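In: predicted coordinates and the sequence they were generated for:
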Amino acid sequence: MTYFQAIVLAIIEGLTEFLPVSSTGHIIIGTALMGMEPSPFVKLFTIVIQLGTILSVLVLYYRRFFRSLDFYYKLAVAAIPASILGLALNDFIDALLESPLMVAVMLVVGGIILLFVDKWFNRPQIGNSDDISYKQAFIIGWYQCLALIPGTSRSASTIVGGMTQSLTRKAAAEFSFFLAIPMMLGASVVKLYKFLKEGHVFTGEEINLLIIGNVVGFIVAIIAIKSFISVLTKYGFKAFGWYRIIVGLTIIGLLLSGHSLEII
């Protein structure tokens, strides 16, 4: 991996992780266009740079993390379903990850759903994510399980889940940001543990790549989150729906044209 490739992947991660567009789908296109091989470090890199994007949420919403323990309890409750299913279905999920076509199809399907979400859930009653109940948090957590299917988008599934529980688009998006923290932190720790357990040792250059990746991802994610909230509040999901459809069809087009796409 070159420094240029690391920066490009970090930009993709920062831009897409919290948007309902599937960061996995974009990483596929990015790595394919740059001709990258799915080495153990590259696979680790695309997961661990999520730490930078997590930090962006902590910085932007730091006041939320000092209000009460109730906030953390609700996040824990919401994280339970995906954590359990993720461990139980690990082999099945790994098999799905071998299919770029699955990612492309789910991008298109999810895009079509986003075209109509604003009409389906147009009577929100909760404008602050702190006001949701434990039951609502748990239900949103089940929606997050849909993101175990590659290409679905964790952000899209949790935001839609929040809207089904009468949250405004903004409140649902913010709860999705907060819920990303335990899930992404857990995924990073597990990936790092497996990497080291397999006997891999970081080189000085790889450490530099991880630092640069996280810094770039942090900066880009801050910009992406601020822009996303503004666009989502004013215009809703339709633009993101069309965008997903275009990206999904692009991946299908690359596959049909003979490109060998690897999910990193």
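Out: Ah, there it is.

In: going by C-alpha atoms from here, please, whenever you check contacts or count neighbours.
Out: OK.

In: burial check on residue 69, number of neighbours?
Out: Look at residue 69: counted by other CA atoms under 10 Å, it has 9 neighbours.

In: next, count neighbours for residue 8.
Out: 19.

In: residues near residue 35, how many?
Out: Per other CA under 10 Å, the neighbour tally for residue 35 reads 13.

In: next, it: secondary structure please.
Out: Here residue 35 is recorded as coil under DSSP: H, G, I helix; E, B strand; the rest coil.

In: how much space is there between it and residue 168?
Out: Going from residue 35 to residue 168 by CA to CA, to the nearest Å gives 41 Å.

In: and residue 245, that's in a strand?
Out: No - assessed with three-state DSSP, residue 245 is helix; it does not lie in a strand.

In: what about versus this one:
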Amino acid sequence: MGPSSLFLFVSTMSTIEAIIIAIVEGLTEFIPVSSTGHMIIASSLMGINKDEFTKLFEVCVQLGAILAVVVLYWKKFFNFSKPDFYFKLFLGVLPALILGYLFGDYIDSMLEKPEVVGLALLLGGIVLLFVDKWFQNPTIDSDEKMDYFKAIRIGFYQCIALIPGVSRSAATIIGGMQQKLTRHAAAEFSFFLAVPTMAAATGYKILKHHDLLLSSGENIKLLLIGNVVAFIVAMLAIKFFIGALQKYGFRIWGYYRIIVGVIILAGFFAGYKMSV
């Protein structure tokens, strides 16, 4: 294999490859490094044929990750005596749902541009280097103390993550901190907001491509395995991220994003092909 074939897809997805993609999803969905960007990179490096099912898999495997949030915070999600929580989630997810529906085809086209992913990772990494200094005086330590207007403003930050490589987690956590939430409170609200956001995106994809999903028992098997793996890995990743965020802040993730972004852009400008 020559260097120019590094990012070429030459095979179909196997069970092992599906597991690896699910591990990547579980590890990166809730940390500010862009799960979409990392799944694109992992698929490319493994030479997975980017057919319609592979694209569907990379969206639907998010179900396992969001189930991890529901399980870890089940008291929050099933405390029906506090309807404010659900209304804040509704307001927070509304902007992304509207823009995602209106510009879905354009967003999908950006997924096919590795330079967009690389640039978003790089610029987002630079932003993360300074976030801790920008927001040093938080006044809100839980979502219960956050009003409805702050919830919808965080929702508009989430819209930035419609650009592949930005990171939904990074955008919403920064949005939360800009609205005076502590790092811990902003991270948790980001986790909560992921549930309706990704459930809606996944549900839409399944409805749109249900024939593809049901056309093969192998497709269903891969999706089930992927979601189980993503669930387990995401459970561990969420617990790790909360602790690391409290201890180290965002700089470590900023440096990581810059390195990955530079590698992708260097490969792109050097002529490497990354079929996405």
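Out: Now that the structure is in, tell me what you want to look at. Just so it is clear, the model here is predicted, and its values are computed rather than measured.

In: got a TM-score for the two of them?
Out: Superposed pair, TM-score by TM-score structural alignment, normalised by the length of structure 1: 0.96. Supporting alignment: 262 aligned residues with a CA RMSD of 1.3 Å.

In: could you give the number of residues near the counterpart of residue 111 of structure 2 in structure 1?
Out: The alignment partner of residue 111 of structure 2 in structure 1, by TM-score structural alignment, is residue 97. Using other CA under 10 Å, residue 97 of structure 1 has 20 other residues around it.

In: and residue 148 of structure 2, how many neighbours does it have?
Out: 17.

In: how about the contacts made by it?
Out: Taking CA atoms under 8 Å, 6 or more residues apart in numbering, we find residue 148 of structure 2 in contact with 88, 91.

In: what about 10 Å?
Out: 84-85, 87-92, 154 (CA atoms under 10 Å, 6 or more residues apart in numbering).

In: ok, and the most crowded of these?
Out: Highest neighbour count within the contacts of residue 148 of structure 2: residue 92, with 30 neighbours (other CA under 10 Å).

In: and that one, how far is that from residue 185 of structure 2?
Out: Taken as CA to CA, the span from residue 92 of structure 2 to residue 185 of structure 2 is 15 Å.

In: check residue 113 of structure 2 too.
Out: Taking CA to CA, one finds residue 113 of structure 2 at 34 Å from residue 185 of structure 2.

In: tell me the contacts of the closest residue to residue 126 of structure 1 other than its chain neighbours?
Out: Once flanking residues are discounted, residue 126 of structure 1 sits nearest to residue 167: 4.6 Å by CA to CA, 6 or more residues apart in numbering. Applying CA under 10 Å, 6+ apart to residue 167 of structure 1 gives the contacts 121-129, 131-132, 136, 159-161, 173, 175.

In: show me what residue 167 of structure 1 aligns to in structure 2.
Out: For residue 167 of structure 1, the aligned residue in structure 2 is residue 181 (criterion: TM-score structural alignment).

In: what's the longest helix in structure 2?
Out: Ranked by residue count, the top helix of structure 2 under DSSP state H comes out as helix 217-248.

In: corresponding residues in structure 1 for that one?
Out: The aligned range for helix 217-248 of structure 2 is 204-235, by TM-score structural alignment.

In: so residue 113 and residue 185 of structure 2 - more neighbours on which side?
Out: residue 185 (22 against 15).

In: how close does that one get to residue 261 of structure 2?
Out: When residue 185 of structure 2 is compared with residue 261 of structure 2 (using CA to CA), they lie 28 Å apart.

In: correct me if wrong: the match of residue 111 of structure 2 contacts residue 150.
Out: Yes - in terms of CA atoms under 10 Å, residue 97 of structure 1 counts as a neighbour of residue 150; the distance is 6.3 Å.

In: common neighbours of the two, please.
Out: Residues touching both residue 97 of structure 1 and residue 150 by CA under 10 Å, 6+ apart: 24, 103, 263.

In: columns secondary structure and distance to residue 54 of structure 1 on top of those, output as JSON lines?
Out: Formatted as JSON lines, these follow (DSSP: H, G, I helix; E, B strand; the rest coil; distance: CA to CA, whole Å):
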{"residue": "24", "secondary structure": "helix", "distance to residue 54 of structure 1": "17"}
{"residue": "103", "secondary structure": "helix", "distance to residue 54 of structure 1": "24"}
{"residue": "263", "secondary structure": "coil", "distance to residue 54 of structure 1": "22"}
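
In: which of the contacts of residue 148 of structure 2 fall within helices?
Out: 84-85, 87-92, 154.

In: and of those residues, the nearest to residue 255 of structure 2?
Out: Of all those, residue 255 of structure 2 sits closest to residue 154, with 24.2 Å by CA to CA.

In: list the contacts of the closest one.
Out: Residue 154 of structure 2 neighbours (CA under 10 Å, 6+ apart): 91-93, 95, 148, 171-179, 186, 189-190, 193.

In: switch to 6 Å and redo it
Out: Neighbouring residues of residue 154 of structure 2 by CA atoms under 6 Å, 6 or more residues apart in numbering: 172, 175-176.

In: show me which positions of the match of helix 217-248 of structure 2 end up buried.
Out: If you call a residue buried by 16 or more other CA atoms under 10 Å, then stretch 204-235 of structure 1 has these buried ones: 206, 209-222, 224-225, 228-229, 232.

In: what residue of structure 1 matches up with residue 70 of structure 2?
Out: Aligned by TM-score structural alignment, residue 70 of structure 2 pairs with residue 58 of structure 1.

In: just give the nearest non-adjacent residue to its match, would you?
Out: Closest residue to residue 58 of structure 1 apart from its sequence neighbours, by CA to CA, 6+ apart: residue 65 at 7.8 Å.

In: okay, that neighbour and residue 175 of structure 1: tell me how far apart.
Out: Taken as CA to CA, the span from residue 65 of structure 1 to residue 175 of structure 1 is 12 Å.

In: please say which of these two ends up with more neighbours.
Out: residue 175 (24 against 12).

In: state the distance from the more buried one to residue 257 of structure 1.
Out: Distance of residue 175 of structure 1 to residue 257 of structure 1, given as CA to CA: 40 Å.

In: what does residue 204 of structure 1 give?
Out: Per CA to CA, residue 204 of structure 1 is found 38 Å from residue 257 of structure 1.
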